[in-house]
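K.L.:
I would like to see how this sequence folds:
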Amino acid sequence: MDHVDQGIFDGYLSARGRWRRKFLQASSFLGVLAAVEPWFTSLAQAQESGAGPMRRSQPDGRVHVVPSTEETVRLGVFDATLPPILSIESGDTISFPATWSHFLNEMQPGVPIGTLAQLRVSNPGRGPHSIIGPIAVAGAEPGDVLEVRYQSIRPYEWGAVFNNPGSLGTGLLPQDYAQGQIKYVDLDLGAMTGKFMPNISIPLKPFQGTLGVAPPDGYFPPLSPGVTSSVPPGPHAGNLDLSELSEGSTLYIPVWKPGALIYTGDSHAVQGDGEISLTALETRLKELRIQIILHKQKNLAWPVAETDTHWIVMGLDKDLNAAMTLAARNAIKFLATRAKISELDAYALCSIAASFRVTQVVDIVRGVHALIPKAIFASDLRRKMTVV
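P.N.:
Model (predicted):
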């Protein structure tokens, strides 16, 4: 969610267009991945009657606990100049207890929109997110892929959805709504619903809006050397705002810097695709728990997500039409390389079986994601169609 100086990014990302095209041509998204590994027999049996579980066996490593403190959290940036707050091994699990809300935990029930807007204006170029990190992964180097398994996502009993005053130029329709607004919503974690109004209840689907690694050099304008805004998503994942990344899902992220350098923040109780007002139902988490698996030299070019029922392929670009085109091309490449079909057949299959949705339109770099259903594939083929 949120927005940084549009003029800076307009010029910079236009200049980056040629870089991005060369990057895509060189990486040939997903086409240069190594051959997929077979699933274990137990998983194969579990998948015979449906999409089934997506996990391959992975030895459990250590569990690390990373609290949110002044030493572990920064406002609105991925700062690769900082020493890692933690170094982990592949297979380790990280528990983040009592995460902070936006603006270093300043957003709390009862805080008015004017206060949040002033915090936004007072921190130009930065996102509102309370970003934990960096966390280094031992042995990670450019060309590797991190597999991030979301094991637990437990919110607090409140959330907030807001739009800034129109003068800030954030959200989809600032020209329509000059007045900012924030609504605090009580969350019933037993029923997993939020009371938006007395006669309107919203089902909850908690997820982490922002989780990524240090981005590649030159892809975003740095605020200072090694420091980039947490707002725009990209090939490093980051602020994807992909609501499908709920508990039990997996995110695969290309590694661009030694150690990978993991950052996370921006906790959500639920979000509609598009996130049009600017925010999801923003909250804190009682705990975020993830497991990190390192895959060596897989050459993934863009983040890919996976659930028990779908593979989810991303398209990200400042222009929404370009993001849609990229999502389509990436989905076609994914199907051609995984299902071993021609790109023309993959093109046709996307048209009749994949669902393309607008992820968000408020992070400058807009997102489209393609949902590819696992259930359409025969079980023996489905078992072979792994991301890495």
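K.L.:
going forward, measure contacts and count neighbours with C-alpha atoms only.
P.N.:
OK.
K.L.:
Next, count neighbours for His200.
P.N.:
Actually, residue 200 is Ile. It isn't His. Applying other CA atoms under 10 Å, we find 9 other residues in the vicinity of Ile200.
K.L.:
And it, how close does it get to Arg329?
P.N.:
Between Ile200 and Arg329 the distance, using CA to CA, to the nearest Å, works out to 39 Å.
K.L.:
Now show me the structure for the sequence below, then we'll compare the two:
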Amino acid sequence: VGPIYIDGAKPGESIIIQVKDIRPTIGQGAIYSSEFNEKYLTEVPILRFMGLSFPRKTKICRIINGSVLFDGLKLPYKPMIGTIGTAPYPEAECISSSVIPGRHGGNMDLPDICPGSKVILPVFHEGALLYLGDVHAIQGDGEIFGTAVEMPAEVTLKVDVSRENVNWPRIENAEEIMYVATTGAGRSFEDAVRIAFLELAVYMEKEYGIDRISGLMLCSLVGKISVGNLWAVAAKIKRKYLEEFSATGMRR
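P.N.:
Next up, the predicted model:
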């Protein structure tokens, strides 16, 4: 869906997207293999060495009473938005803004983008030009097969304009704060992890008065990492640690 023009959104600012609800429209989804999945997996040298074939296959997964049925196995229904972003800049950094993630968001495939979460995205163009799609009924970290349980859905969002300037996407929920960074444009996965934690440390300093070195130390002790697809990573920390640490007076 999109691009959606957000009134009042200007370059250098951000938009705050509250994910209110995600509803399946047909009561089922599917995980499947395709040419994309094959490339996604066979980039791993050991698989090429083993000479594994990659058959085309689809599994239909029904969604019933809060569960996703995978070959008779009952899994929890945990809907999420795989792709959500603003129009990128420079446009040349993205082959397609809805396929390759970056500072604008895009195809991050993070299970954290679910009902009850907020996504803060930078604005690079007038009106932000918000878009979203690629909804999943359930997905594990890494989405290693290249697809999850893909499903058509109706999504309810609330979007506000913020004057805050953010370098990379931020995701918030009742328990955690996290920053997202991605590979691409010369950045390795290791670079993305470092960037995400550095952005988180800067936020901790700004919002909680925790100096950056102490913040990185704290992240080294209780921080977590979520991997979306193999291009996006979220560095996260629980709010309770920030509140408790800040209250001790360990400030800059």
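K.L.:
Provide the TM-score value for the superposition.
P.N.:
Remark: TM-score between the superposed chains equals 0.86 [TM-score structural alignment, normalised by the length of structure 2]; 237 aligned residues with a CA RMSD of 2.2 Å.
K.L.:
outside of stretch 38-53 of structure 2, which residues touch it?
P.N.:
Taking CA atoms under 8 Å, 6 or more residues apart in numbering as the criterion, the residues outside stretch 38-53 of structure 2 that touch it are 54, 144-146.
K.L.:
what's the answer for stretch 146-162 of structure 2, then?
P.N.:
Taking contacts as CA under 8 Å, 6+ apart, the residues outside stretch 146-162 of structure 2 that touch it are 6, 8-9, 13-26, 28-33, 36-37, 40-41, 61, 134-140, 229.
K.L.:
what packs against the top helix by length along structure 1?
P.N.:
Looking only at structure 1 and at elements set by DSSP state H, the helix with the highest residue count is helix 320-338. Counting by 3 or more CA pairs under 8 Å, 6 or more residues apart in numbering; DSSP states H and E, the packing neighbours recorded for helix 320-338 of structure 1 are strand 310-317, helix 343-353, strand 366-373.
K.L.:
mean shift of the longest one relative to structure 2?
P.N.:
After superposition onto structure 2, helix 343-353 of structure 1 lies on average 0.9 Å away from the residues it aligns with, using mean CA distance after the TM-score superposition for structure 1.
K.L.:
Structure 2: matching residues for the helix or strand just after that helix?
P.N.:
Proceeding C-terminally, helix 343-353 of structure 1 gives way to strand 355-360 as the next helix or strand, assigned by DSSP states H and E. The counterpart of strand 355-360 of structure 1 in structure 2, using TM-score structural alignment, spans residues 224-229.
K.L.:
Redo the helices and strands packed on helix 320-338 of structure 1 as a markdown table? Include mean neighbour count.
P.N.:
Written out in a markdown table, the entries for those read as follows (neighbours: other CA atoms under 10 Å):
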| stretch | mean neighbour count |
| --- | --- |
| strand 310-317 | 26 |
| helix 343-353 | 15 |
| strand 366-373 | 26 |
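K.L.:
Take those and lay them out in JSON lines including distance to Gly114 of structure 1.
P.N.:
What follows is those, written out as JSON lines (distance: least, CA to CA, whole Å):
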{"stretch": "strand 310-317", "distance to Gly114 of structure 1": "31"}
{"stretch": "helix 343-353", "distance to Gly114 of structure 1": "45"}
{"stretch": "strand 366-373", "distance to Gly114 of structure 1": "26"}
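K.L.:
quick one: stretch 86-94 of structure 1 aligns where in structure 2?
P.N.:
On the basis of TM-score structural alignment, stretch 86-94 of structure 1 is assigned to no residues in structure 2.
K.L.:
Quick one: end-to-end distance for that stretch.
P.N.:
This stretch, stretch 86-94 of structure 1, spans 10 Å end to end (CA to CA).
K.L.:
ditto for stretch 313-322 of structure 1
P.N.:
Stretch 313-322 of structure 1 has an end-to-end distance of 15 Å (CA to CA).
K.L.:
For Ala339 of structure 1, see how far away the counterpart of Ala181 of structure 2 in structure 1 is.
P.N.:
Using TM-score structural alignment, the partner of Ala181 of structure 2 in structure 1 is Gly315. According to CA to CA, Gly315 of structure 1 and Ala339 of structure 1 sit 20 Å apart.
K.L.:
Weed out the non-buried ones from the contacts of stretch 146-162 of structure 2.
P.N.:
Among the contacts of stretch 146-162 of structure 2, those buried by neighbour count (16 or more other CA atoms under 10 Å) are 6, 9, 13-19, 22, 24, 28-33, 37, 40, 61, 134-139, 229.
K.L.:
Can you verify my assumption that Ile177 of structure 2 contacts Leu242?
P.N.:
No - because the distance of 9.6 Å does not satisfy CA atoms under 8 Å, Ile177 of structure 2 is recorded as not touching Leu242.
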